[in-house]
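[1] quick one: sequence and predicted model below, then my questions.
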Amino acid sequence: MKDVLLGARFLGRGLAWCAARPKQWLFGLIPALVSMILFTGLLVLLAYRADDVAGWLTPFADDWSKGARESLRLLTGVLLFGVGAFLSVLLFTAVTLLIGQPFYEALAVRVEESEGGAPPDPGTSLWLQIVRAIRDGIVLAAIALVFAVVFFALGFIPVVGQTVVPVVAACVSGFFLCGELTSIALDRRGLVRKERFALLRAHRASTVGFGALTVVIFLIPLGAVLFMPVAVAGATLYSRHLSPYPAKRLLPPDAPAPS
């Protein structure tokens, strides 16, 4: 629990950083607003069509009694929307970071400079950064889809599906969400996707602590938009904890952040 709280603390530090610099917070809202319009539309469409999709997924229930059939399809519809929300949290961040690459790159650099200096620009072209972001987003989407299907199936288990599964889903999505948010700062340190996630796995507890809290906030209406700059700032500070700059030594897993 101590290590989980350590990770969550970095989101609080990101909030404090943005609160002290409201112009930077407003600067980071622009890409998030664009993504919000896109994903809100998709979720509204999913909610509107959930009954039809639930019926298509459960043709075996056509001959059931009306009460049993409607109960099953209501549960299926609710689970479908939950899966949509799960995917939206992850894909919202990926799409927002892609749209706002120049915005969040500049924001991350300002965070690092306020803490003692940012690593030098690796010299990667914007086009290559976009290609990498799209590629990493596709990989993440495929992984997220697999987990979404698993959580969707487990959601039908009585009690467990409505209690344990959402918690596990928040932890899993939080880990990958942290991977997305730290990509800007860790890319600047020369770490590719596999190296980034290897580093996060070595600090799994604090990574989940940071990511799961971010997931919960992102699920609050407008939370993803208002907290996106905060999440980027916090993830940048967390990246400095994982891979300090100027580089001296890599901190051992979940070691306390330097004061």
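    Alright, I've got the coordinates. Just so it is clear, the model here is predicted, and its values are computed rather than measured. Residues are numbered from 1 along each chain as shown.
[2] every contact and neighbour count from this point should use C-alpha atoms.
    OK.
[3] which one's the longest helix in the protein?
    Criterion DSSP state H: the longest helix present in the chain is helix 22-57.
[4] which residue is nearest the centroid of this protein?
    Leu177 (2.6 Å; C-alpha atoms, centre = their mean).
[5] which element is it on?
    helix 160-181 (DSSP states H and E).
[6] same question for Ala108.
    helix 101-114.
[7] what packs against the helix or strand following that helix?
    Later in the chain than helix 101-114, the nearest helix or strand by DSSP H and E is helix 126-154. Packing partners of helix 126-154 (3 or more C-alpha pairs under 8 Å, 6 or more residues apart in numbering; DSSP states H and E): helix 66-99, helix 160-181.
[8] ok, structure two:
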Amino acid sequence: MSDLGAGFGYVMKGQRWVARRGRWFGFGLLPGLITLFVYAGALVGLGHGADDLVAWATPFADAWSSPWQALLRTALTALVFVLGLFLAVVTFTAVTLLVGQPFYESLSEEVDRGEGGEVPESGLSLWRELWISARDSVRVLLRVALYGIALFACGFIPVIGQTVVPALAFCVSGYFLAEELTAVALQRRGMVLKDRLVLLRGRRLLVLGFGVPLALAFLVPFAAVFLMPGAVAGATLLARDLTAPGTDAKPGGGPDARAAGDQPV
């Protein structure tokens, strides 16, 4: 359980890092602001249309008497919106990181520089960086979508669907959120997606301790925008420690493997 606390410690370290460097904090805000306006519109649309979607998906309940029809559809409407938020949290980071690739690469490099030691560089062009980031984000989102479908199906189970499922959704969201954030630093270290996932699986509780609090905080309106610079800084600190000499589960990668980008995932 100590790993959970240590993971949360990286969240706080990252926020303190940008708080002491106001220029980098402001620099890291820009991508999040752009993405926020797009996602706000999408969530408002989901809020207005979730009840119609549930009514269309549950025609068998049309003949149910009150209050059972209302209870079922209200619970499912809430679940749809929770799953929508779950997907928004994960995709928000992926899209923001893609939009802000040059911003966050520079911020992550500055963290490495400030902590001392080697400052890894990928040696790839910006367009190659963007392509690899976009491709890896799609692969991660496909995994998230599979979890989302399974969790949505489990949402029909009475009681469990309205209690355990949302909790699991936040754990999944937090785990993949941490993957997206650490990708900025780990990609510069030449690690392909397959190796990054192996590395993070070796320290699941640490990763959850970092990702779940951020996933919950990102649900607060506008919080994701203001927390993103510190989240990238904290993820870089986490990546540094995970790949430090002598740590467990450090997969091989290297710039050549990443540049090729052909490993199956």
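    Great, that's in hand. A quick note: this is a predicted structure, and the numbers were derived from the prediction, not measured.
[9] in the helix holding Ala108 of the first structure, which residues are buried?
    Residues of helix 101-114 of the first structure classed as buried by neighbour count (16 or more other C-alpha atoms under 10 Å): 101, 103-112.
[10] now for that helix, which elements pack on it?
    helix 22-57, helix 183-188, helix 223-242.
[11] tell me how far the second one lies from the chain's centre.
    Meaning helix 183-188 of the first structure. Counting by C-alpha atoms, centre = their mean, to the nearest Å, helix 183-188 of the first structure is centred 15 Å from the centre of its parent chain.
[12] do the same with the first one
    Using C-alpha atoms, centre = their mean, the mean C-alpha position of helix 22-57 of the first structure is found 14 Å from that of the whole chain.
[13] ok, average deviation of that helix from the second structure?
    For helix 22-57 of the first structure, the mean deviation from the second structure after alignment is 0.8 Å (mean C-alpha distance after the TM-score superposition for the first structure).
[14] which part of the second structure matches that helix?
    Mapped onto the second structure using TM-score structural alignment, helix 22-57 of the first structure spans residues 22-57.
[15] could I get the buried residue list for the matching stretch?
    24-25, 28-32, 35-36, 46, 50-51, 54-55.
[16] and if you look at stretch 181-201 of the second structure?
    Within stretch 181-201 of the second structure, the residues that count as buried by 16+ other C-alpha under 10 Å are 181-193, 195-197, 199-200.
[17] against the first structure, where does that stretch fall?
    Going by TM-score structural alignment: stretch 181-201 of the second structure matches residues 181-201.
[18] and the end-to-end length of the matching stretch?
    End-to-end distance of stretch 181-201 of the first structure (C-alpha to C-alpha, to the nearest Å): 15 Å.
[19] so what's Gly174 of the second structure up against?
    Each residue near Gly174 of the second structure by C-alpha atoms under 8 Å, 6 or more residues apart in numbering is listed here: 90, 208, 210-215.
[20] can we see that at 10 Å?
    Going by C-alpha atoms under 10 Å, 6 or more residues apart in numbering, Gly174 of the second structure touches 86, 89-90, 168, 180, 207-216.
[21] Ser35 of the first structure now?
    41, 91-97, 99-100, 224-225.
[22] can we see that at 6 Å?
    Residues in contact with Ser35 of the first structure (C-alpha atoms under 6 Å, 6 or more residues apart in numbering) are Thr96.
[23] swap in Gly77 of the first structure?
    Contacts of Gly77 of the first structure by C-alpha under 6 Å, 6+ apart are 50, 54.
[24] likewise for the one 4 residues further on?
    For Phe81 of the first structure, no residue meets the contact criterion (C-alpha under 6 Å, 6+ apart).
[25] again, only using 7 Å
    By C-alpha atoms under 7 Å, 6 or more residues apart in numbering, the contact list for Phe81 of the first structure reads 46-47.
[26] still on that earlier bit, can the helices and strands packed on helix 126-154 of the first structure go into a markdown table with extra columns for distance to Arg13 of the first structure?
    Formatted as a markdown table, those follow (distance: least, C-alpha to C-alpha, whole Å):
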| stretch | distance to Arg13 of the first structure |
| --- | --- |
| helix 66-99 | 19 |
| helix 160-181 | 15 |
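[27] which one of the ones you listed lies nearest to Phe147 of the first structure?
    helix 160-181 (8.2 Å; C-alpha to C-alpha).
[28] how big's the offset between that closest one and the second structure?
    Helix 160-181 of the first structure sits 1.6 Å off on average (mean C-alpha distance after the TM-score superposition for the first structure).
[29] now that helix, how far from the centre of its chain.
    The answer for helix 160-181 of the first structure is 10 Å, by C-alpha atoms, centre = their mean.
[30] same check on stretch 57-74 of the first structure?
    34 Å.
[31] now it: buried residues?
    Buried, per 16+ other C-alpha under 10 Å, within stretch 57-74 of the first structure: 69-70, 72-74.
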